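In: make a model of this:
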Amino acid sequence: MGTHHFLTLVLVYFITRYQTEGEESPCMLSIRVPRNTSWRFTTLSGRINCSVNFCEQPSVRWCKVAQDNICNEINETDSLKTEWRLLTGTSGIFFLTFLNVTVKDTGSYRCKATANNSVQSVISHSIAVSVTDITSSPPVSSNSTSSNILSLLSLLLLS
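Out: Below you'll find the predicted structure:
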């Protein structure tokens, strides 16, 4: 019984030593988007982002969450652009820029990172985007704008 106990201790010792002194643990791919992140766009353009940590530079994509909770991948268009900005050798920020924002852009968006030949894959928390109807504000009439400019010019000339 003493020999069995001794062999068990030796086995535990070598297993523990291999785990702590052996190969380093694999690097973990991660995305940082805080829960309940939301953006409100009231201008013609806007941008959302997700921060990514990695060991091997990942492939990062954006998707928009549909009503059935399926995330539909977004492709770049004239009104949607993506940009990867490397911060350090192991971190970066992935942007989704909305150009010519419309109310149809309202919704939940996520970014997804994949690395190591698709072995590692992570998806962010949702980012809520709301767009205020930009065209609903009353337009500035050209006549009032012209008269304001003429008033300013006359004041400057009289001074």
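
In: CA only for contacts and neighbour counts going forward, please
Out: Fine.

In: so who does the residue nearest to the spatial centre of the chain touch?
Out: The centre of the chain sits closest to residue 50, judged by Cα atoms, centre = their mean, with a distance of 2.4 Å. Applying Cα atoms under 8 Å, 6 or more residues apart in numbering to residue 50 gives the contacts 31, 32, 33, 93, 94, 95, 111, 124.

In: that one - that's part of a strand, no?
Out: Yes. Per DSSP: H, G, I helix; E, B strand; the rest coil, residue 50 lies within a strand segment.

In: which one of the contacts of residue 50 has the most neighbours?
Out: residue 111 (28 neighbours; other Cα atoms under 10 Å).

In: how about this one, so we can line them up?
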Amino acid sequence: SGPDCLLSLKVPRNTAWRARVTDVLMINCTVVMEPNCWENIAVTWCRIDDNHECRPLIHSNHTSTVWRSVSESERLSVLIFWSIYTQDAGLYRCEIKSPTPAVSHSISVTVTVKTPLSVEVQFSVIYISVFVVAVVLTAPLIMSRGVKKCQKDE
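Out: Reported below is the predicted structural model:
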């Protein structure tokens, strides 16, 4: 990493992700830099708090980060929520401290509660399932009668 190692973080404005409670969610930040400059590059993730300050995330068994290589000059830093919860909703950013400090645009994360299927949908699923089972069970009987009838006709 030298003085000619210019980098940029690419996160489009208004990037938003939506997930349901307990889903796995992966959000990413694209890092672009000269191919020979990747040594000692560390991307950190932070969450914007109520005071509009970006607080570094403390990784646990709940979240982790990984690198994905896109090309020689482009990589993705991916923040993984292994089981997301409503309290994880908010604004996140990725940042690099050196060689040149850079901060991405905010990424909005919305977490929704899983809703149970409505009664109408549940009954529709039951009716369709019963119909499919009936067709599967009766089709061989109908086919075998057709074969016997053809044999009698001969």
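
In: TM-score of the superposition?
Out: The TM-score (TM-score structural alignment, normalised by the length of the second structure) is 0.70; 129 aligned residues with a Cα RMSD of 2.5 Å.

In: ok so, going back, the residue nearest to the centre of the first structure maps to what in the second structure?
Out: Per TM-score structural alignment, the equivalent position to residue 50 of the first structure in the second structure is residue 29.

In: distance-wise, check its match relative to residue 15 of the second structure.
Out: 10 Å (Cα to Cα, to the nearest Å).

In: for residue 45 of the second structure, same thing?
Out: Distance of residue 45 of the second structure to residue 15 of the second structure, computed by Cα to Cα: 15 Å.

In: these two - which one has more neighbours?
Out: Higher neighbour count among residue 45 of the second structure and residue 15: residue 45, with 23 against 13, using other Cα under 10 Å.

In: chain neighbours aside, what residue packs nearest to that one?
Out: Using Cα to Cα, 6 or more residues apart in numbering and skipping residues adjacent in sequence, the residue nearest residue 45 of the second structure is residue 94, 4.4 Å away.

In: aligned to that neighbour, what sits in the first structure?
Out: Per TM-score structural alignment, residue 94 of the second structure is aligned with residue 111.

In: any idea whether that match is helix, strand or coil?
Out: strand.

In: my read: it touches residue 124, true?
Out: Yes. Taking contacts as Cα atoms under 8 Å, residue 111 of the first structure lies within contact range of residue 124: 5.5 Å.

In: so residue 93 of the first structure sits right up against residue 61, yeah?
Out: No. Applying Cα under 8 Å as the test, residue 93 of the first structure and residue 61 come out as separate, 11.7 Å apart.
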